[in-house]
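1. only the shape, not the letters, is given here:
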């Protein structure tokens, strides 16, 4: 991504050494897929940990889903925070960047993921040792990736979402 007005370096060169391929109409699908995969990593870790913990503890469906959603947001934001803080950005700015970069993406993923799990017959009642538990979880995360990738492409093309994170890469 080209940064024509890079206030940190005062130049018209990219703020980081890697490049992003854009089409005339905006961001390429591979760029959007990479941003979605980054977001999905934290989201999936939180979702799986929450579902496993709630199921293992014998919690009901609603508390388990709430835990999974909370952990998905926390771990999703944490991955972005780690990268932005690693670039030397202060915590307050890093929090703003993470919220701007990931909120819509994680929200869409969680709606799709939890919607699939809720609507999949018997998935909410599956135990950890059942293929249905893991199969429904994997399928719901895969569908969340497919649905969220165009959302991220649209956001990045408008300088939002993960485009915000790339302003802080060195």
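-> All right, it came through fine. For clarity, every value in this text was computed on a predicted model and none was experimentally measured. Numbering: from 1, shown residues only.
2. when you work out contacts or count neighbours from here on, use the C-alpha atoms and nothing else.
-> Noted.
3. just give the nearest non-adjacent residue to the residue positioned nearest the centre of the chain, would you?
-> Ranked by distance to the mean C-alpha position of the chain (C-alpha atoms, centre = their mean), the top residue is residue 39 at 2.0 Å. Nearest-residue entry for residue 39: residue 76, 5.9 Å, with adjacent residues in sequence omitted and distances by C-alpha to C-alpha, 6 or more residues apart in numbering.
4. also this one, for the comparison:
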């Protein structure tokens, strides 16, 4: 009986949302995870779009699509390794990352669009890479409080933690 009570207590403690600095650390970690996927997708998308000579809208659409693909993939693989079926792992990734990736992508693309000449810059142009880095840094800063609020409510990246070992 004591073991059952201890297990129940541990589970109740584990289910409590973190607060204060622990919550902020978790939000920063979740946002860095999101940033990694978004940055890979953004860079690959914009490099391909620039190489292929795509106009602004198709360039942005390609970069955003790849950001979501890589962002979700970075969540799906570890969840699959925990033993969850693919369909369920996709569901976890959608629940965990959609708002975070969407926030990061909206901010990131608005910043790049606001920088004069950034969308027309070539791959060897410092403006291309500089505006991309600045946009991702700003997007990170905006997304951390979004992830913090989601995690505090048991949403967003908080749903992934049940599958981490």
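-> Now that the structure is in, tell me what you want to look at. All figures in this text were calculated on a predicted structure; none of them were measured in a lab.
5. could I get the full set of helices for structure 2?
-> With DSSP state H applied, structure 2 shows helices at 2-15, 20-52, 56-81, 86-114, 126-152, listed in chain order.
6. what's the offset of the fourth one from the middle of its chain?
-> Taking the mean C-alpha point of helix 86-114 of structure 2 and that of its whole chain, the gap between them comes to 5 Å (C-alpha atoms, centre = their mean, to the nearest Å).
7. quick one: which of the helices of structure 2 is nearest residue 159 of structure 2?
-> Counting by C-alpha to C-alpha, residue 159 of structure 2 lies closest to helix 86-114 out of these; the figure is 5.9 Å.
8. taking helix 126-152 as reference, get the angle to that closest one.
-> Between the direction of helix 86-114 of structure 2 and that of helix 126-152, the angle (axes from the mean of the first three to the mean of the last three C-alpha atoms, to 10 degrees) works out to 130 degrees.
9. can you name every helix or strand that helix 86-114 of structure 2 contacts?
-> helix 20-52, helix 56-81, helix 126-152 (3 or more C-alpha pairs under 8 Å, 6 or more residues apart in numbering; DSSP states H and E).
10. now those as CSV including distance to residue 95 of structure 2?
-> Rendered in CSV, the data for those read as follows (distance: least, C-alpha to C-alpha, whole Å):
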stretch, distance to residue 95 of structure 2
helix 20-52, 13
helix 56-81, 10
helix 126-152, 11
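11. closest to residue 116 of structure 2 out of these?
-> helix 126-152 (9.2 Å).
12. in that closest one, which residues are buried?
-> Applying a neighbour-count criterion of 16 or more other C-alpha atoms under 10 Å, one finds 127-129, 131-133, 135-137, 139-140, 142-144, 146-152 buried in helix 126-152 of structure 2.
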